[in-house]
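Student: coords below, sequence missing:
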């Protein structure tokens, strides 16, 4: 009985950490090829999570911020790249803007005042491999900066 209860609790906990925000956001969602050629005003990286986070969720947030600070220090200091860690339950308005319902990482490339929000789903498969996560996320940011 105890094993069954423990298993059910683990399943519920893991379900809270799953990214169920794969629906298309209501603002412009685009891929990098469509952004080429225009100057980037700002990049906002938003890590959405619930109050209780699993290890994977914690790693994604921590490593995303670390990558920005380490590899894009000038852009970070100037405010060209902004990192935000947002609890969905505490900021529902922002979660609605990005259409975030669970743990997720978004890159919002702002050009001419327009949001171009991309769900960085590719990083989640590397949430337990620091070096690979950093490589993938760094490339996403470099591509976004190139416009």
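Tutor: Yes, it's here. Note that the structure is a prediction, hence the values are computed from the model and not measured.
Student: contacts and neighbour counts: CA atoms only from here.
Tutor: Fine.
Student: and the strands in the protein?
Tutor: Along the chain, counting by DSSP state E, strands occupy 42-49, 81-87, 104-110, 117-119.
Student: could those be laid out in JSON lines, adding distance to residue 98 and mean neighbour count?
Tutor: As requested, these are exported to JSON lines (distance: least, CA to CA, whole Å; neighbours: other CA atoms under 10 Å):
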{"stretch": "strand 42-49", "distance to residue 98": "9", "mean neighbour count": "24"}
{"stretch": "strand 81-87", "distance to residue 98": "11", "mean neighbour count": "19"}
{"stretch": "strand 104-110", "distance to residue 98": "8", "mean neighbour count": "24"}
{"stretch": "strand 117-119", "distance to residue 98": "7", "mean neighbour count": "23"}
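Student: second structure follows, compare the two:
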């Protein structure tokens, strides 16, 4: 009887460390990668052939996140990607976001699920790099603050 009690006690103590609160946050596999939840994805969707404006939307978005959010990128709270919707390996992600043409999307992953929002305002700012970067950094800050 004492052995059974000791075994139960040991198993209880061992399993308690496995179900505790994760100090780093919850993790989930997203696009084949383990990501912290919650987090934000900024994705520039494009095809094989890109016009000048399509290239600028992606380049300015990447510059914005690299300039204003290096800590968030390092921590995994923010992810940036260029995704070619013409490639078969990007089909699933393209469908998840609903991207059908060159576009900039912001996806939010939380414990409650996933939501995606296309940002069409960036197209009106491709002629002014500073305005584009200022605008997009504000949008990303709002999304991060809402996590």
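Tutor: Arrived safely, thanks for sending. Predicted model, so just to flag it, every value in this text is computed and none were measured.
Student: please state their TM-score.
Tutor: Here the TM-score for the pair of chains, by TM-score structural alignment, normalised by the length of structure 1, is 0.70; 108 aligned residues with a CA RMSD of 1.2 Å.
Student: rewinding a little: of the strands of structure 1, which approaches residue 69 of structure 1 most closely?
Tutor: Shortest distance between residue 69 of structure 1 and these, using CA to CA, is found for strand 81-87: 9.3 Å.
Student: picking that back up, turn the strands of structure 1 into TSV, including distance to residue 4 of structure 1.
Tutor: Listed next are these as TSV, based on distance: least, CA to CA, whole Å:
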stretch	distance to residue 4 of structure 1
strand 42-49	27
strand 81-87	30
strand 104-110	30
strand 117-119	36
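Student: what sits against the spatially most central residue of structure 2?
Tutor: Nearest to the geometric centre of structure 2 sits residue 41, at 2.4 Å (CA atoms, centre = their mean). With contacts defined as CA atoms under 8 Å, 6 or more residues apart in numbering, residue 41 of structure 2 is in contact with 78-81, 105-108.
Student: quick check: the farthest pair among the residues you listed?
Tutor: Farthest pair in the contacts of residue 41 of structure 2, by CA to CA: 81 and 108, 13.9 Å.
Student: spit out the contact partners of the closest residue in space to residue 104 of structure 1 that isn't next to it in sequence.
Tutor: Spatially, and ignoring its direct neighbours in sequence, residue 104 of structure 1 is nearest to residue 48 (5.1 Å; CA to CA, 6 or more residues apart in numbering). By CA under 8 Å, 6+ apart, the contact list for residue 48 of structure 1 reads 85-88, 95, 100, 102-105.
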